[in-house]
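K.L.:
With the input below, show me the fold.
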Amino acid sequence: MTVRVVGKVVTPTGIIRQGCVELDGERISAVAEYPSIRDGHWIVPGFVDMHTHGGGGHTFTTGDADAARGAAAFHLAHGTTSLLASLVSSPYELIRDATQAYAPLVKEGVLAGVHYEGPYLSAARCGAQNPEFLRDPSLDELSELLALGGGTVRMVTLAPELPGALAAIELLVSRRVVAALGHTDATYEETTAGVLAGATVATHLFNGMRGPHHREPGPVFALLGSPNVVCELIADGVHLHQGSLAFAAGVTGADRAALITDAMAAAGMPDGEYELGGQPVVVTDGTVRLATSDSSPGAIAGSTLTMDAALRQAVAAGISMVDACRMAATTPARTIGLGDRVGALMPGWRADLVELDDDLNVTRVMRAGEWVE
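P.N.:
Predicted coordinates for the structure are as follows:
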């Protein structure tokens, strides 16, 4: 039986104001005009979050499969129909166990894969990453983890200036794993070397990296200027000023910008005390920071963002609805190797979509042709 979802349909190339998405089972069969519709809701592709540590009181960082299901369900309710479970810098044993625990969830489709944010990061730019677990890249360790995952690992963030980093990037690319540059104190030249070695993602651009200077441009300019690099942007109004968000998206274009949440367990939860990667964090007015022994503010430690809120921030920053949806779905899906299946409302692709009201709040979410309870 053909099912139709009608409204203002956002495609990668434009908006069909009187539109219809036709479904055949879990696939989209057609996207077309539907002249009888008037003033319908927005129909946008299901969001793809390539960088999130948890949400709804649940975390991905401990390797607990039940917690991972809970976090994925929380973000699904906010329109994220595909996501990577992001780990943080941890002992080898935890990363190994989490990878093995999440492999069945990837096969089941609960997760789109696993992202290692660390442990091969700069101590000078570790932010909320636990410095106790930082180390130089190890080809043996990486090879063992990738083999254990059997395709579970989709992306690894590392600092290109570390000893062995370029060889690690080449190994990742040879195994069809996305290499991302982040938490780095690299120079412009060191960053460019990482890109030439095969890195294709900038992990939360501006955050966790040396700041730009006109005589010492550092990683930000190198990543913005690299035509093969997709720049992650945390559009929560905390990590990035709206002007910085608009500037970065204007430089890269929607095909090289990916909205992410970088969310942790406190997303959707009350302010209070939480944990991230073995370190205590405090959420105040929705902003997450490392706990400190005095009244000084600690480093920003992830976010409480959801992808629907990120979309609203992007549109409020002056980014068009079409481009914001590409940044929230199409570009991240392509970046992590899902671009032939999800991330856009196109015939033959999985029927993942989000219905939004005129204020861009979620009213309904569909995944694989079924409305989410």
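K.L.:
C-alpha only now, for contacts and for neighbours.
P.N.:
OK.
K.L.:
quick one: the helices in this structure?
P.N.:
Remark: helices assigned in the chain by DSSP state H are 65-77, 92-108, 139-149, 165-174, 188-197, 218-224, 242-252, 307-316, 321-325, 331-335.
K.L.:
now those helices in TSV, with mean neighbour count and distance to residue 44?
P.N.:
Rendered in TSV, the data for the helices of the chain read as follows (neighbours: other CA atoms under 10 Å; distance: least, CA to CA, whole Å):
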stretch	mean neighbour count	distance to residue 44
helix 65-77	21	14
helix 92-108	18	24
helix 139-149	15	32
helix 165-174	20	31
helix 188-197	20	32
helix 218-224	23	27
helix 242-252	17	19
helix 307-316	21	11
helix 321-325	23	7
helix 331-335	24	14
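K.L.:
To compare with the earlier structure, here is another sequence to fold:
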Amino acid sequence: MTLRVNGKVVTPTGVIRQGCVEIDGDRIRAVAEYPSVRDGHWIVPGFVDMHTHGGGGHTFTTGDPDAARQAAAFHLRHGTTTLLASLVSSPYELMRAATVAFAPLVREGVLAGLHFEGPYLATARCGAQNPEHLRDPSTAELTELIRLGDGAVRMVTLAPERAGALEAIRLLTGERVVAAIGHTDAGHEQTRAAIAAGASVGTHLFNGMRPVHHREPGPVVALLAAPNVVCELIPDGVHLHDGMLTFATSVAGPERTALVTDAMAAAGMPDGGYELGGQAVTVADGVARLDRDGAIAGSTLTMDAALRHAVAAGIALPDACRMAATTPARAIGLGDRVGALRAGLRADLVVLDDDLNVLRVMRGGTWLD
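P.N.:
A predicted model of the protein is given here:
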């Protein structure tokens, strides 16, 4: 039986203002103009968040599968139909345990994979990462995690200036795991070398990176300039000034910039005390900061709020939708399955009102009610 969802349909090529998404089972059968539609809601692709640590009071960072299931359910209610569970810098034992615990959730489809943000990061740019756990990349550790995950490990963020980083990047890309550059004090040429080795994502561009200087462009310029690199952007008005958000988007284009939340457990929760990777965090006025030094500790963002913020900053809705779904899906190797309203892809969509608030969410052809 074919299900039809009518409205203003946002596709990878633009908006069909009198449109219809036809769904057969869990797949999109067709996207077409439907002249009888009048003033429908916005129909946009289900969001793809390639960088989130938790939400709704639940975290991915402890490796608890029940907490992971609850965090994924929280973000699903906000339109995120595909996400990576991001961990923070941890001892290897926790990385291993989390891989074993989350792999069944990946097979079940609750998670799209794991993202290890660290521990192979620069101490000078650790941000909210626990400096006690930072260390040089280990190909032995990575090889074991990839084996244990059996396809669950999808992305690893590392600093290219650390000893062994280029070898680790080559290992990851050879195993079809995305190598991302982040929390780095690398220079321009070091970053370019990492990109040449196969790194294809810039983790929350600008944040946790050596800043741009006119005599040493650093990692930001190298990542923005590389045609094969997707740059994550956190559009919450805290991590990035809106001018930097729109500047980066204008340089790399929506096909190479991805909106991410970098959310932690406090997303959707009241202000107060929380933790991230074993470190105390206080959320005040919706902004999460470490107690020890005031560093920004992830965000309280959701992807629907990220979309609204990007559009309010001046990014056109079709471009913002591409940045919230199509580009991140491609960046993590899932562009042939999800991330766009296109025939043959999984039927993931979000119905928004004219203020871009979520009205309904569909995942795999089934409405979330």
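K.L.:
TM-score of the superposition?
P.N.:
TM-score for the superposed chains, counting by TM-score structural alignment, normalised by the length of the second structure: 0.99, backed by 369 aligned residues with a CA RMSD of 0.6 Å.
K.L.:
Now distance to residue 35 of the first structure too, for the helices of the first structure, in JSON lines please.
P.N.:
Shown next, in JSON lines, are those (distance: least, CA to CA, whole Å):
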{"stretch": "helix 65-77", "distance to residue 35 of the first structure": "30"}
{"stretch": "helix 92-108", "distance to residue 35 of the first structure": "38"}
{"stretch": "helix 139-149", "distance to residue 35 of the first structure": "48"}
{"stretch": "helix 165-174", "distance to residue 35 of the first structure": "47"}
{"stretch": "helix 188-197", "distance to residue 35 of the first structure": "47"}
{"stretch": "helix 218-224", "distance to residue 35 of the first structure": "42"}
{"stretch": "helix 242-252", "distance to residue 35 of the first structure": "33"}
{"stretch": "helix 307-316", "distance to residue 35 of the first structure": "26"}
{"stretch": "helix 321-325", "distance to residue 35 of the first structure": "21"}
{"stretch": "helix 331-335", "distance to residue 35 of the first structure": "30"}
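K.L.:
Compare the ones you listed and report which one is nearest to residue 266 of the first structure.
P.N.:
Nearest to residue 266 of the first structure among the helices of the first structure is helix 65-77 (10.3 Å), distances taken as CA to CA.
K.L.:
once aligned to the second structure, how far is that closest one on average?
P.N.:
Averaged over the aligned pairs, helix 65-77 of the first structure sits 0.2 Å from the second structure after superposition, using mean CA distance after the TM-score superposition for the first structure.
K.L.:
So which residues make contact with that helix?
P.N.:
The set of residues external to helix 65-77 of the first structure that reach it, using CA atoms under 8 Å, 6 or more residues apart in numbering, is 54-60, 81-83, 85, 101-102, 105, 110-111, 265, 306-307, 365, 372.
K.L.:
among the helices of the first structure, which is nearest residue 261 of the first structure?
P.N.:
Using CA to CA, the nearest of the helices of the first structure to residue 261 of the first structure is helix 307-316, at 6.2 Å.
K.L.:
Quick one: residues in contact with that closest one.
P.N.:
So helix 307-316 of the first structure is in contact with 47, 49, 75, 78-80, 234-237, 242, 245-246, 259-261, 321, 324-325, 328, 360-362, going by CA under 8 Å, 6+ apart.
K.L.:
what do you get if the cut-off is 6 Å, keeping everything else the same?
P.N.:
residue 235 (CA atoms under 6 Å, 6 or more residues apart in numbering).
K.L.:
which residues of the second structure does it align to?
P.N.:
With TM-score structural alignment applied, helix 307-316 of the first structure matches the range 303-312 in the second structure.
K.L.:
with the first structure superposed, average distance for the matching stretch?
P.N.:
Overall, stretch 303-312 of the second structure averages 0.7 Å from its counterpart (mean CA distance after the TM-score superposition for the first structure).
K.L.:
gap between that stretch and the chain center?
P.N.:
14 Å (CA atoms, centre = their mean, to the nearest Å).
K.L.:
And stretch 63-71 of the first structure, by the same measure?
P.N.:
With CA atoms, centre = their mean as the basis, stretch 63-71 of the first structure stands 17 Å off its chain's centre.
K.L.:
got it, and stretch 16-33 of the second structure?
P.N.:
Relative to the centre of its chain, stretch 16-33 of the second structure is centred 26 Å away, using CA atoms, centre = their mean.
K.L.:
Kindly write the ChimeraX command that selects the buried subset of the contacts of helix 65-77 of the first structure.
P.N.:
Of the contacts of helix 65-77 of the first structure, the buried ones go into a single ChimeraX selection, burial set by 16 or more other CA atoms under 10 Å:
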select :54,55,56,57,58,59,60,81,82,83,85,101,102,105,110,111,265,306,307,365
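K.L.:
I figured residue 350 of the first structure hits residue 27, correct?
P.N.:
Yes: the criterion here is CA atoms under 6 Å, and residue 350 of the first structure meets it with residue 27 at 4.5 Å.
K.L.:
The two - which one has more neighbours?
P.N.:
Taking neighbours as other CA atoms under 10 Å, residue 350 of the first structure and residue 27 compare with residue 350 leading, 25 against 20.
K.L.:
any idea where the strands of the stretch 1-150 of the first structure begin and end?
P.N.:
For the stretch 1-150 of the first structure, the strands defined by DSSP state E, counting those that start in this stretch occupy 3-11, 14-24, 27-33, 42-45, 47-52, 54-55, 58-59, 80-87, 113-117.
K.L.:
Between those strands, which one is closest to residue 139 of the first structure.
P.N.:
The minimum distance between residue 139 of the first structure and the strands of the stretch 1-150 of the first structure falls on strand 113-117, with 14.5 Å, by CA to CA.
K.L.:
which helices and strands sit right next to the closest one?
P.N.:
strand 80-87, strand 153-158 (3 or more CA pairs under 6 Å, 6 or more residues apart in numbering; DSSP states H and E).
K.L.:
Which residues does that strand contact?
P.N.:
Strand 113-117 of the first structure has contacts (CA under 6 Å, 6+ apart) with 84, 85, 86, 87, 88, 106, 152, 153, 154, 155, 156, 157.
K.L.:
now do 8 Å
P.N.:
For strand 113-117 of the first structure, with CA under 8 Å, 6+ apart as the criterion, the contacting residues are 50-51, 83-89, 99, 102-103, 106, 152-158.
K.L.:
Likewise for stretch 342-356 of the first structure?
P.N.:
In contact with stretch 342-356 of the first structure (CA under 8 Å, 6+ apart) are residues 10-12, 21, 23, 26-31, 41-48, 79, 81, 326, 329-334, 340-341, 362-369.
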